[in-house]
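Colleague: My questions concern the predicted model and sequence given below.
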Amino acid sequence: MTVTIWSTNTSSLNTTMLQLSDEGNLILQASQNRILWQSFDQPENTFIQGMHMAINTRTGARQLYTCWRRADDPTPGNFSLGLDPSGSTQVFIWKDYTVKYWRSGEWNGASNFIGIPWVPLYSKGFNFVTDNDQKYYTFTAINDSLARFVLHWNGTFSSYMYTGSSHGWDGLWHQPVKQCEIYNACGPNGLCRNNGNLASCRCLDGYQPKSAHNWMTGNWSGGCVRQAPLQCQADKKQSEYKRLPGMKLLDHAVWTSDIGDSDACKSYCSSNCSCNAYAYVTTVGCMMWSGDLIDIYHFDNGGYDFYVKVPQGSNNQKTAIVTGTVSGFVVFLLVASIFLWKQFRFCSGPKATSNFCSSNKLGEGGFGRVYKGKLPGVEEIAVKRLSATSRQGIEELKNEVVLIAKLQHRNLVRLLGYPSNRGLLDWRKRFKIIEGIARGLLYLHRDSRLRVVHRDLKASNILLDNDMDPKISDFGMARIFGGDQNQHNTIHVVGTFGYMAPEYAMEGIFSVKSDVYSFGILLLEIITGKKNSSFHNKEDSLNIVGYAYKKWQEGNTGNLIDPTIREPCCLPQVLRCLHVALLCVQDLAQDQPEIPSVISMILTESTNLTVPRQPTFTVQGYSCDNCASKRNAEMISECGVTITSLQGR
């Protein structure tokens, strides 16, 4: 029996020819060059030179580009890209084919989309064509170079160029990467500004949050509503506007191309009671908006002037603006905490943490101290109290709060507690903790909508609930990756001394492998039952990595493994985890396994493990007595967290 796997869906003809064009188009044609079928008409996730991104204006049929389900699974995924069916020149990404996820902004008719920061790739690149019932974009690369645009599995649209000098594909831009680039991130009438990769939202002048409670907790989807309706002004001179520079112009614009300048555009909007805002772009014309204002985003660089109609006199009033940043909520909590502390200085009273009683202290880090507490009728909570001497502040705390709100996983913190005695942690419990941490990292690195690198994974940031289930906490240093980004470089190296991967500590290069290295250190600490810092200056000044490797290589693990877990039945699994830990802390990121492989190795005894290389670097550390004298290096947290020098052996 013959089974057809794939065919061109064309009938058999006497004279046909199959040809692969220089652009990569597979063409089936009959006599007189009549095309019967071509692969460019059935795109998947990649747009290249010679292809069309088209829509039929008569039938509404669209040529959609669809992402893969996962990076290694080419079956159709959840995101698709194509031209706006409502008739604008915008390109959209939809989630599940209907929910708007990202938009390019209008085509300016000359060189670029007004919703994407300009890059040289646009010059002589894209071209918008109207041909009878067809509208479509084409692309021609510059200087005979190769270019491609890829819609990735997570909804990120990326531009790449292949150049002979680099002998590889250089990423030119990726969107959406920052939270504000996601469609309507702050809801209707909410203005989005970037705070790193995260969003900071506020209502436009004359507007207030639709739900004050949701807004203050970081749920901005409901957006904002007018504080008072605009009165229709018969005299256009009475209309007033708030100018917002550097903007990505909004969705649902109404074009009026016969208006010649910005002043005429303003007058036209003023005389129209339904017009709430306007903008004028030379190559596009007068753009006006009525009803709710959707997808308002302030660019970091570039952008256009946008004018919002406001009630008369509001530009001269010192009105209070309700902001939707997490920092507003945090400041409120901090002020309330200080007030409570001044009112109740003793460990008594009905408050959640017994007024920050020292007996409720869980630990402390870069922000300050963390206290155990309990709210009426709910489970235990952790309260992080910002120290006046902290080198970290609102930005890091805001980053953490927003990430925790958006990341939901059984092995990520909501917060619980911690055991007070390591004797309570037999090997079964420790292995459960190891597996839970690994699965939490798997979610951050691969399974969550946001691809997150924690950057400060350490024992004090792993909290345990009453069932000893681990919860990864403290996302103040975490960073979001977009598209197929694999690594990032920074001059602002943050994290904890002793847990940093060599390439991050010395060169500022971090990736998901940075967390793998930190996880390896955690594994060694769990196996030895000792802190990483306790191995400083021990046996030729080796750190925990060098010490563990030496004992493993010698076959002398008796002094390495915590005596409380040296049970014969558990020893093979303990030694396997030790082997995996040494693979995680290899000097080079390319030699370290990724988290899916780590989980497979610790759970599957049949998996063959490679032999780890001897570590090259040792960390020259300082005791806590010397911490105060080492403040010239960048301080990340309290004692034991200063970034100091790394020296090769």
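Modeller: Nice, I can see it.

Colleague: contacts, neighbours, all on C-alpha from now
Modeller: Noted.

Colleague: residues of the biggest strand by length in the chain that come out buried?
Modeller: Looking across the chain with DSSP state E, the single longest strand is strand 73-83. Neighbour counts using 16 or more other CA atoms under 10 Å place 76-83 of strand 73-83 among the buried residues.

Colleague: what does stretch 430-444 give?
Modeller: Neighbour-count burial for stretch 430-444 flags 430-431, 433-444 (criterion: 16+ other CA under 10 Å).

Colleague: Same list, those residues, but as CSV with secondary structure and distance to C201 please.
Modeller: Below are the buried residues of stretch 430-444 laid out as CSV (DSSP: H, G, I helix; E, B strand; the rest coil; distance: CA to CA, whole Å):
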residue, secondary structure, distance to C201
R430, helix, 42
F431, helix, 42
I433, helix, 37
I434, helix, 38
E435, helix, 37
G436, helix, 34
I437, helix, 33
A438, helix, 34
R439, helix, 32
G440, helix, 29
L441, helix, 29
L442, helix, 30
Y443, helix, 27
L444, helix, 24
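
Colleague: one more structure, for comparison:
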Amino acid sequence: MGRRREFFVKVGFLSFFLFNLFPFAYRSVIYNITATKPLSPEQTLNSPRQLFELGFFTPNNNSHNQYVGIWFKEVVPKTVIWVANREKPVANSTSSLTIGSDGNLRLVDGQQNTIWSTNVSGQSNGSIVVLSDEGKLVLNSITGEKIWDSSQHPTDSLLPGSWLVYNGTSGERLTVTSWKSDHDPSVGDFTVGVPPQTPPQAFVWKGSKPHWRSGQWDKSTFIGIPEMEADYQSGVILVEDIQPGSIYLTVNILRNCSYSMLMISPTGVLRFICWVEARGWYAKWEAPVAPCEVYGACRPFGVCDRYEANLTCRCLKGFVPKSDEEWSKGNWTGGCLRRAELTCRGNTSSINTQGGKPDRFLKIGGLKLPDLSEFLKVSDEIECHQRCLNNCSCSGYAYVNGIGCLVWTGNLLDMHELPDGGKDLNLALHT
């Protein structure tokens, strides 16, 4: 009996010690938030199947700054997928998440000052908040109508059931933006989105400038990400023209993965990651992971090897460095120039006047195709070839399964060699 009492005393002391060292280690669970039932820092809001939970967290254990976020309940270490007050942390333990008199979900501090709000107009205080098993925080009206959800206000992650959106009809734009650092969820430098173009591409921007590009969508994969082709499932679903000029992109859960998601890191690396209980999180693919993959690394008509640790550019055949001096010093910013200017290939009199042979096409295999392509609706590759041949401004063309005819005019930018899974570029040259 004495030993048993001693055991319970030790367990009680340990529980007291852990609770005081980690004040949120023992939290009570709730399944909705109402005007009369707010969420305190000692509680978490759970999804029905307890796949996700929402609560207060501190990304840096040395900081007093607290945020309200959503994370996977059973995944260790904690993986936060959404943050409410990413620009306005709270610094006291008397904050709460509650329904205000206007029916909005509000994060308030100890003095009841609003730190963050769903900010939907025309609601009533009968609203109720729940967390779905898709990881979405949902604000419902008193009649059960959904009036706000967190997937319409994403942070740095995209999960199945949530979408990156460009809608030219409604003006809706949904992107994900990186944290500022691993310990600071405020808005960082990098944004992921799918701008309107045919065929679609995904971009990572640093500020307003492209940082990385996925390559063109071929109805199942982005052709600039060879790892997508290596898997039975690419993990990405892209839907065009639900409304004119609209693009929607989401992810799905891959086989053998408990969870999958797309996440942009504070350093601008986009990762499609998978969680398996025995392995934890791992990347099915990620980019850019080498200097060669950064947008336009070798400038016009320059290429590099994607898998080289250090950036080394070279010019395409028929081109020379704009500045030999700069290139000898590893400065690739000037790019490459044509060794011989093109004649107008469809104009025989121009060839006869200038002398020499007509222009031709050189097939270059294994490339991430350039940016700024134009899509042409043609019947086959022969017609694609002819359309480029007849255009004095055409720099090259490609005919890609799942896409069709792509042509380029002017400079060819943002190419690199992909030994596995690259495409053929037919480059216009004068010889």
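Modeller: All right, it came through fine. Keep in mind that what you see is a predicted model, and the values were worked out from it rather than measured.

Colleague: The longest strand of the first structure vs the second structure, average distance?
Modeller: Compared with the second structure after the fit, strand 73-83 of the first structure shows a mean deviation of 0.9 Å (mean CA distance after the TM-score superposition for the first structure).

Colleague: residue range for that strand in the second structure?
Modeller: Mapped onto the second structure using TM-score structural alignment, strand 73-83 of the first structure covers residues 184-194.

Colleague: Same check on stretch 488-504 of the first structure?
Modeller: Going by TM-score structural alignment, stretch 488-504 of the first structure lines up with nothing in the second structure.

Colleague: Please apply the same query to stretch 524-535 of the first structure.
Modeller: Going by TM-score structural alignment: stretch 524-535 of the first structure matches no residues.

Colleague: Could I get the full set of strands for the stretch 251-400 of the second structure?
Modeller: According to DSSP state E, counting those that start in this stretch, the stretch 251-400 of the second structure carries its strands in the segments 259-264, 270-276, 280-287, 302-303, 314-315, 319-321, 336-338, 359-368, 374-376, 394-400.

Colleague: how about the third one: buried residues?
Modeller: The neighbour-count check on strand 280-287 of the second structure (16+ other CA under 10 Å) flags 281, 284-287 as buried.

Colleague: Just give me the closest of those residues to W327 of the second structure.
Modeller: Using CA to CA, A287 comes nearest to W327 of the second structure of these, at 25.4 Å.

Colleague: That closest one pairs with which position in the first structure?
Modeller: Match for A287 of the second structure (TM-score structural alignment): Q175.

Colleague: Against Y183 of the first structure, how distant is its match?
Modeller: Distance, Q175 of the first structure to Y183 of the first structure, by CA to CA, to the nearest Å: 11 Å.

Colleague: Repeat that for D144 of the first structure.
Modeller: From D144 of the first structure to Y183 of the first structure the distance is 34 Å (CA to CA).

Colleague: more neighbours, those two?
Modeller: Y183 (22 against 8; other CA atoms under 10 Å).

Colleague: Now do the contacts for that one.
Modeller: Neighbouring residues of Y183 of the first structure by CA atoms under 8 Å, 6 or more residues apart in numbering: 100-103, 295.

Colleague: Now tabulate those residues in TSV and tack on distance to A264 of the first structure, secondary structure and neighbour count.
Modeller: Output for the contacts of Y183 of the first structure, formatted as TSV (distance: CA to CA, whole Å; DSSP: H, G, I helix; E, B strand; the rest coil; neighbours: other CA atoms under 10 Å):
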residue	distance to A264 of the first structure	secondary structure	neighbour count
K100	32	strand	17
Y101	33	strand	22
W102	31	strand	25
R103	28	strand	27
D295	25	coil	26
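
Colleague: Can you redo those as a markdown table, where the extra columns are distance to W341 of the first structure?
Modeller: Shown next, in a markdown table, are these (distance: CA to CA, whole Å):
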| residue | distance to W341 of the first structure |
| --- | --- |
| K100 | 47 |
| Y101 | 45 |
| W102 | 46 |
| R103 | 48 |
| D295 | 42 |
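
Colleague: Pick the one among these closest to P596 of the first structure.
Modeller: Y101 (28.4 Å).

Colleague: The second structure: which residue goes with that closest one?
Modeller: Aligning on TM-score structural alignment places Y101 of the first structure opposite H211 in the second structure.

Colleague: Then T2 of the first structure?
Modeller: T2 of the first structure maps onto Q112 in the second structure, by TM-score structural alignment.

Colleague: Can you classify its match by secondary structure?
Modeller: coil (DSSP: H, G, I helix; E, B strand; the rest coil).

Colleague: Quick one: neighbours of it, just the number.
Modeller: For Q112 of the second structure, the neighbour count with other CA under 10 Å is 12.

Colleague: next one: K329 of the second structure
Modeller: 8.

Colleague: Just give me the match in the first structure for it.
Modeller: K329 of the second structure maps onto T217 in the first structure, by TM-score structural alignment.

Colleague: That match contacts S327, correct?
Modeller: No: the pair T217 of the first structure / S327 is not scored as a contact, 10.2 Å apart, by CA atoms under 8 Å.

Colleague: The stretch 51-200 of the second structure: strands as residue ranges?
Modeller: Under DSSP E, counting those that start in this stretch, the stretch 51-200 of the second structure gives strands at 52-57, 67-72, 80-83, 96-99, 105-108, 114-117, 128-131, 137-140, 146-149, 157-158, 164-167, 173-174, 176-181, 184-193.

Colleague: okay, and the fourth one goes to which residues in the first structure?
Modeller: Under TM-score structural alignment, the alignment places strand 96-99 of the second structure onto no residue of the first structure.

Colleague: Could you dump the strands of the stretch 51-200 of the second structure into CSV with distance to G402 of the second structure added?
Modeller: Below are the strands of the stretch 51-200 of the second structure laid out as CSV (distance: least, CA to CA, whole Å):
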stretch, distance to G402 of the second structure
strand 52-57, 37
strand 67-72, 36
strand 80-83, 33
strand 96-99, 48
strand 105-108, 45
strand 114-117, 44
strand 128-131, 39
strand 137-140, 37
strand 146-149, 35
strand 157-158, 25
strand 164-167, 22
strand 173-174, 26
strand 176-181, 27
strand 184-193, 22
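
Colleague: Just to be sure, A548 of the first structure is in a strand?
Modeller: No: counting by three-state DSSP, A548 of the first structure is not part of a strand but helix.
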